[in-house]
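Asker: Give me a model of this one.
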Amino acid sequence: MKKIIPLILILIILLAGCVEQKEAKLKIVDQAGREVEIPAKVERIVSLWPEATRVLFALGVEDKVVGLDSYSKTCPILTRAFPEIKNITDVGSPLRGTLSVEKLAQLKPDIIFMRTDDPELADKLQESLGVPV
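Answerer: Below is the predicted model of the structure:
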């Protein structure tokens, strides 16, 4: 009996380690007042807003940016400051009505940044892609 109890405890500890870990997420309230759940670890980013693009590149996370809006791709200030922008996929523009949801889906982003003046579009993208916007 004395040998069985420690064996059972070890077995319980080993099995507890086999439980599937959920990916850590953070709940935030965005500038539009929407509650959004975002992953704690982000590897793939799409920016649909030049201001967000500037901030992402200034923070040095340009290697995680996989898609940009059309204006970020052609903005003279951004393209001069960050020439590597030309190598990032253009997903169109929500302001010009050229946003390609198909391209967004192909890029498999972990998060999408966009302006706060169109929360309906943010909700629609979040629902259709399953990605926080």
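
Asker: C-alpha from now on. contacts and neighbour counts both.
Answerer: Will do.

Asker: What number of residues are in the vicinity of Val46?
Answerer: 27 (other CA atoms under 10 Å).

Asker: next one: the helix or strand where it lies to chain centre, how far?
Answerer: Assigned by DSSP states H and E, Val46 falls within strand 45-47. Relative to the chain's own centre, strand 45-47 is displaced by 6 Å; criterion: CA atoms, centre = their mean, to the nearest Å.

Asker: Tell me which other helices or strands that strand touches.
Answerer: strand 65-68, strand 111-113 (3 or more CA pairs under 8 Å, 6 or more residues apart in numbering; DSSP states H and E).

Asker: ok, the residue most central in space within the chain - contacts?
Answerer: Taking CA atoms, centre = their mean as the criterion, Ile111 is the residue nearest the geometric centre of the chain, at 1.4 Å. Residues in contact with Ile111 (CA atoms under 8 Å, 6 or more residues apart in numbering) are 38-39, 42, 44-46, 131-133.

Asker: The structure of the following sequence is requested for comparison with the preceding one:
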Amino acid sequence: MNKIAHHITVCAYLLVLLCVSCKQTKQDNHIVIDSNTRIVSLSGTTTEVLCALGLQDKIVGVDVTSTYPDAVKQLPKVGHNRNMSAEAIIALKPTIVIGIQENIKPQLAEQIQSAHVTLLSFPLQYSVAGAKELIAHLADTLGYADKGVVLTKEIDSDENAKIAQEKQPNVLFIYARGAGTLMAAGNNTSASSMIDLAGGKNAANGFDDFKPITAESLVAANPDVILMFDSGLQSLGGVDGLLQIPGVAQTNAGKNKRVIEMDGQFLTGFGPRTGKAIAALSKMLHEISVH
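Answerer: Below you'll find the model as predicted:
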């Protein structure tokens, strides 16, 4: 056998080994979903999309933000979407791992891929267009493009139920995990985007991302409405506990007890329920502002 033939034979052999080692096959640039598919979802948003596509029975593990639909709460957890354990993920023997790009650290991606597991990561922009793009991209990649089209159309239909605000209320989103962890959502956050989409105005618009709350900053922001995750408000002991936070009682929201609580994944997930979340928040803003 000459050297060229030998190299061809070796390359062909290595290619066969590579194909055998891959746990998930591709066909026409799409991932093939079959009876052996095992998915770990690293985001509550991607989990929602997968379930909406009819792939819930293929999911074997999720991150802690995956709370919808209720059935996924019973699945094994692999950590928070910003602090994942590669060992916990790989232990579930997935064929595919799916998540949001900004939440998957390079080291985690390398560890997953080193285990010969297909890793799919998608960008997510906090907008209606961003939600629809994520759904369409994920659906197409998995060979469910037609279902993806249906889901994106439902977002538009759901958003049409939004109530226009007669007066744009100043809304402050507070992230809380007890009185010791209180953060205000600034610009370029999912909470700020949802406030804008529902017809409100972010009361904390002088900074990006999240910033610790002080009594002075609360009084300066003087929101008409305070918006929180239901779990965050519960961690403070409800509205009465929130009013004990220095500065809250001095705001318009505090004086009038105008507080809105919503499920965290529903409010800021920007998945298939985006239109419903916008409509729901707009309705609550309208009702709380006119009373």
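
Asker: now what about the TM-score between them?
Answerer: Superposed pair, TM-score by TM-score structural alignment, normalised by the length of the first structure: 0.59. Supporting alignment: 95 aligned residues with a CA RMSD of 2.7 Å.

Asker: What remains of the contacts of Ile111 of the first structure once you look at the second structure?
Answerer: Mapping the contacts of Ile111 of the first structure onto the second structure (both residues aligned by TM-score structural alignment, their matches' CA atoms under 8 Å) leaves 44-46, 131-133 still in contact.

Asker: out of everything not next to it in sequence, what's closest to Val133 of the first structure?
Answerer: Spatially, and ignoring its direct neighbours in sequence, Val133 of the first structure is nearest to Ile112 (4.7 Å; CA to CA, 6 or more residues apart in numbering).

Asker: what do we get in the second structure for the one you found?
Answerer: Taking TM-score structural alignment, Ile112 of the first structure has Val97 as its aligned residue in the second structure.

Asker: what's the answer for Pro83 of the first structure, then?
Answerer: Checking TM-score structural alignment: Pro83 of the first structure goes with Asp70.

Asker: Tell me how many other residues surround its match.
Answerer: 8.

Asker: How about Leu59 of the first structure?
Answerer: With neighbours defined by other CA under 10 Å, the count for Leu59 of the first structure comes to 9.

Asker: Look up how far Thr53 of the first structure lies from it.
Answerer: From Leu59 of the first structure across to Thr53 of the first structure, the span is 10 Å (CA to CA, to the nearest Å).

Asker: with the second structure superposed, average distance for the strand holding Val46 of the first structure?
Answerer: Averaged over the aligned pairs, strand 45-47 of the first structure sits 0.5 Å from the second structure after superposition, using mean CA distance after the TM-score superposition for the first structure.

Asker: against the second structure, where does that strand fall?
Answerer: So strand 45-47 of the first structure sits over residues 39-41 in the second structure, by TM-score structural alignment.

Asker: residues in contact with the matching stretch?
Answerer: Against stretch 39-41 of the second structure from outside (CA under 8 Å, 6+ apart): 47, 58-63, 89, 92, 94-99.

Asker: Pick out whichever of those sits closest to Ile174 of the second structure.
Answerer: Nearest to Ile174 of the second structure among the contacts of stretch 39-41 of the second structure, counting by CA to CA, is Asp63 at 22.6 Å.

Asker: Report how many residues lie close to the residue in the first structure that that closest one lines up against.
Answerer: With the correspondence set by TM-score structural alignment, Asp63 of the second structure lines up against Asp69 in the first structure. Per other CA under 10 Å, the neighbour tally for Asp69 of the first structure reads 26.

Asker: Where is the longest helix in the first structure?
Answerer: helix 4-16 (DSSP state H).

Asker: In the second structure, which residues correspond to it?
Answerer: Under TM-score structural alignment, there's no match for helix 4-16 of the first structure.

Asker: Could you pull out the helices in the first structure for me?
Answerer: 4-16, 50-58, 70-74, 76-81, 101-107, 119-129.

Asker: Using CSV, please lay out these together with distance to Ala24 of the first structure.
Answerer: Output for those, formatted as CSV (distance: least, CA to CA, whole Å):
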stretch, distance to Ala24 of the first structure
helix 4-16, 18
helix 50-58, 22
helix 70-74, 30
helix 76-81, 33
helix 101-107, 22
helix 119-129, 18
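
Asker: so can I have TSV of those helices showing mean neighbour count and distance to Ile28 of the first structure?
Answerer: Listed next are the helices of the first structure as TSV, based on neighbours: other CA atoms under 10 Å; distance: least, CA to CA, whole Å:
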stretch	mean neighbour count	distance to Ile28 of the first structure
helix 4-16	11	30
helix 50-58	17	17
helix 70-74	20	25
helix 76-81	13	28
helix 101-107	14	22
helix 119-129	15	14
